[in-house]
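**Q** Okay, here's the prediction I keep looking at, along with the sequence it came from:
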Amino acid sequence: MNPTQNFDNSQALILIVDDLPQNLQVLGSILRKNKYQIAVATNGQQALDVLNNISPDLILLDVMMPGIDGHEVCRRLKEQERTREISIIFLTAKSETADIVKGFELGAVDYVTKPFNATELLARVKTHIELKKNRDVILNLNEKLEEKNKILEKLAVTDSLTRIFNHSHIIDRLSNEICAAQRHSDSLSITMFDIDHFKSINDTYGHQVGDDVLILVTNTIKDALREIDIIGRYGGEEFLVVMRKTDRKGCFIASERIRKQIEALTWEQEKLHVTISGGIGTIEGTEETAATMIKRADECLYLAKENGRNRIECGEID
């Protein structure tokens, strides 16, 4: 299907630039009869001024004008991002190859020689108007495709329920942060959080309540973090938080604050009480990897559960 097959000429705006009133009259008459909208300028400077306020689909530009000639107008328009893509057809009394080539080198798409032949003029105008409209359609489709691709890219790294990073992406981010911390000799810590007795919550109150718990716990943790921190859903009821430029003690303080905020949450279900346990891992040495940091955090998390849950374990703080 041709995207311009239903195109109405009255939708197209053409700027005519010529210093001779009779040329403006002839061109305007031809184009108006074919339902094109017309704007005019009588010299190069006026054309540049007019183009500050309108964005035509096509410019018919006389080459020989006093002051700023057509070639210079074209050069300036092609230098500006806002006007760079406007198609320009030169109007010229010259038919020498050198002049025609110069026009194309400056960025013109076509030329029409004087005196004007109405049939030829309309054919060239129609061609370039339709090309412009086709470009607009393609550009619009590309923009929509880019938007959809961005959505798909986000979905590929996002957990569908909690809207935070999913397992694979939070691991990738942790690996990147370890490299950055090692490169700049920065501290880096992680906390592995786990919702206590989550299976029991699902069994007692149902999976919808379980989902509500996951979402509210996620949002509570997110709200307590700094902008530079990163959170992801590591597993079913487990969350991995990466804290940049944070040592073991700082991570423990931040994690303990989060634990208390979760413990203080209130729920519609009168007997529901949600707590979390946490285990901390801190970067150690140049051979550190995401796997080794997570292993240490997981060991501390296991210790927190063994010691009664609803607590943070981090090993010895210097």
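**A** That came through, no problem.
**Q** going forward, measure contacts and count neighbours with C-alpha atoms only.
**A** Will do.
**Q** For residue 289, list the residues it contacts.
**A** 175, 178 (CA atoms under 8 Å, 6 or more residues apart in numbering).
**Q** Please repeat the previous calculation with a cut-off of 10 Å.
**A** Neighbouring residues of residue 289 by CA atoms under 10 Å, 6 or more residues apart in numbering: 174-179, 283, 295.
**Q** Comparison target below:
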Amino acid sequence: MVEDLAIVIVDDMQYSRAVLRTTLNRIGYTDVRMAASASEALVMMSDRRAEVVLADWVMPEMNGLELTAEIRRKDEQRSHYTGIILFTGKEGDEAMMEAFRHGVDDYLTKPVNQIQLAARLFAAGRVARLQNKVLETSAALSATNHQLEFLSTTDPLTGLPNRRAMDKRMEAAIMETCSRGGALCLGILDVDHFKRINDLHGHDVGDEVLILIARRMRLALRPMDMVARMGGEEFALVAHFHKSEKCDPAIFERVRQTISDEPIPIPEGGITVTASIGVCCYQHGEEMPTIQTMTRLADQNLYRAKSEGRNRVVG
């Protein structure tokens, strides 16, 4: 008994195809499809993949080596591996080496010996399944790593980047400003009297307020700017300008206005929310700051905004 394989026979001779299928059925393989040309086989395999292809070397239009190259190209696109065995009347080491150089897994001379075919087919099928298992595992690991990276850099409540992601963006923006010019502005935003919202309306409403504020901030900034949640009701706004003369901290004034202009709807009606923002800017030609330095200066300006009455931008 053998483990069944998805096999495609490719031969322009109908009699040869029929003999091969009969032989394979006798060995125990039942999932056998037949193609009269390489192009027909490729269409067949695009509908349903094969684990092993048995192909004649010499065929009109596209020979076995050209078919092998096309299968390998499509396999690479689809993260799949197909075992390929060529049949030929050619004898000698030179023909065998040519086949292997073109990516063939195995090579049999005609007339095909049934025992040799069974052994080679078993080996090719085992290799194909092992390779595909490796590819599946690798794809699953890659997807898991991407998901873990997303989770590690994303705030679960608002969907915004978190502090870790902000630090990475700031580091890249500082280096770009230092080496290529331009300017970088960091704003630290704090929602005014947020504890009062939680106390009066509950934490569920407080969460909804933060989610809506996050959306408003995102819409108020340019697509290339970054909004990140630092924690609690505090957010970071990162804006990079390619030319120093276009550096305009007033971009954060637009964020403040967007938050406060319209009440945030809640089941009880609406809440008017304001925010205070402290800003720190770095321009090309100045001493290169650290992320910690810029954050500290922006925090100091945020405390000034709070002490001067809140609902303002200080930079």
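**A** Ah, there it is. Note that the coordinates shown come from a computational prediction; the quantities given were computed from them, not determined experimentally.
**Q** Got a TM-score for the two of them?
**A** The pair, once superposed, lands on a TM-score of 0.84 when counted by TM-score structural alignment, normalised by the length of the second structure; 302 aligned residues with a CA RMSD of 2.9 Å.
**Q** where exactly do the strands run in the second structure?
**A** All strands of the second structure, identified by DSSP state E, fall at 7-10, 32-35, 52-56, 83-88, 106-109, 183-191, 226-231, 234-241, 264-266, 269-271, 275-283, 313-314.
**Q** circling back to that earlier point, between the contacts of residue 289 of the first structure, which is nearest residue 12 of the first structure?
**A** Distances from residue 12 of the first structure to the contacts of residue 289 of the first structure, taken as CA to CA, are shortest for residue 176 (51.2 Å).
**Q** What about that closest one, how many residues nearby?
**A** Residue 176 of the first structure has 13 neighbours, counted by other CA atoms under 10 Å.
**Q** Could you find the counterpart of it in the second structure?
**A** In the second structure, the residue paired with residue 176 of the first structure is residue 172, using TM-score structural alignment.
**Q** Please tabulate the strands of the second structure in a markdown table and include distance to residue 219 of the second structure and mean neighbour count as additional columns.
**A** Below are the strands of the second structure laid out as a markdown table (distance: least, CA to CA, whole Å; neighbours: other CA atoms under 10 Å):
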| stretch | distance to residue 219 of the second structure | mean neighbour count |
| --- | --- | --- |
| strand 7-10 | 55 | 26 |
| strand 32-35 | 56 | 19 |
| strand 52-56 | 53 | 26 |
| strand 83-88 | 52 | 23 |
| strand 106-109 | 59 | 18 |
| strand 183-191 | 15 | 26 |
| strand 226-231 | 10 | 22 |
| strand 234-241 | 12 | 23 |
| strand 264-266 | 15 | 15 |
| strand 269-271 | 19 | 11 |
| strand 275-283 | 16 | 25 |
| strand 313-314 | 18 | 24 |
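**Q** can you tell me which residue is nearest the centre of the second structure?
**A** Centroid-nearest residue in the second structure, with CA atoms, centre = their mean: residue 146, separated by 6.5 Å.
**Q** so who does the residue in the first structure that that residue lines up against touch?
**A** Aligned by TM-score structural alignment, residue 146 of the second structure pairs with residue 150 of the first structure. Neighbour list for residue 150 of the first structure: 144, 156 [criterion: CA under 10 Å, 6+ apart].
**Q** I'd guessed residue 290 of the first structure sits against residue 298; true?
**A** No: counting by CA atoms under 10 Å, no contact exists between residue 290 of the first structure and residue 298, whose distance comes to 11.9 Å.
**Q** returning to that earlier point: let's see which of the contacts of residue 289 of the first structure end up in helices.
**A** Judged by DSSP state H, the contacts of residue 289 of the first structure include 174-179, 295 as members of helices.
**Q** Buried only: go through the residues you listed for me.
**A** Buried subset of those (neighbour count, 16 or more other CA atoms under 10 Å): 174-175, 177-178, 295.
**Q** Next up, the contacts around the closest residue to residue 41 of the second structure other than its chain neighbours.
**A** Take residue 41 of the second structure and drop its neighbours on the chain: the residue closest to it by CA to CA, 6 or more residues apart in numbering is residue 35, 5.2 Å away. Residues near residue 35 of the second structure by CA under 10 Å, 6+ apart: 8-14, 17, 41-44, 55.
**Q** switch to 7 Å and redo it
**A** By CA atoms under 7 Å, 6 or more residues apart in numbering, the contact list for residue 35 of the second structure reads 9-11, 41.
**Q** which of these does the first structure keep?
**A** Retained contacts for the contacts of residue 35 of the second structure in the first structure, judged by both residues aligned by TM-score structural alignment, their matches' CA atoms under 7 Å, are 9-11.
**Q** could those go into a markdown table alongside distance to residue 129 of the second structure?
**A** As requested, those are exported to a markdown table (distance: CA to CA, whole Å):
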| residue | distance to residue 129 of the second structure |
| --- | --- |
| 9 | 18 |
| 10 | 21 |
| 11 | 24 |
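**Q** Out of those residues, which comes closest to residue 195 of the second structure?
**A** Nearest to residue 195 of the second structure among these, counting by CA to CA, is residue 9 at 72.1 Å.
**Q** Just give me the match in the first structure for the closest one.
**A** Mapped onto the first structure by TM-score structural alignment, residue 9 of the second structure lines up with residue 15.
**Q** do residue 214 of the second structure as well
**A** Using TM-score structural alignment, residue 214 of the second structure sits opposite residue 218 in the first structure.
**Q** For residue 222 of the first structure, see how far away the nearest residue to that match once chain neighbours are set aside is.
**A** Nearest residue to residue 218 of the first structure, sequence neighbours excluded (CA to CA, 6+ apart): residue 162, at 6.5 Å. As for residue 162 of the first structure, its distance to residue 222 of the first structure is 11 Å (criterion: CA to CA, to the nearest Å).
**Q** Spit out the contact partners of the residue of the second structure most remote from its centre.
**A** Farthest-out residue of the second structure from its mean C-alpha position, per CA atoms, centre = their mean: residue 111, at 48.6 Å. Contact analysis of residue 111 of the second structure by CA under 7 Å, 6+ apart lists nothing.
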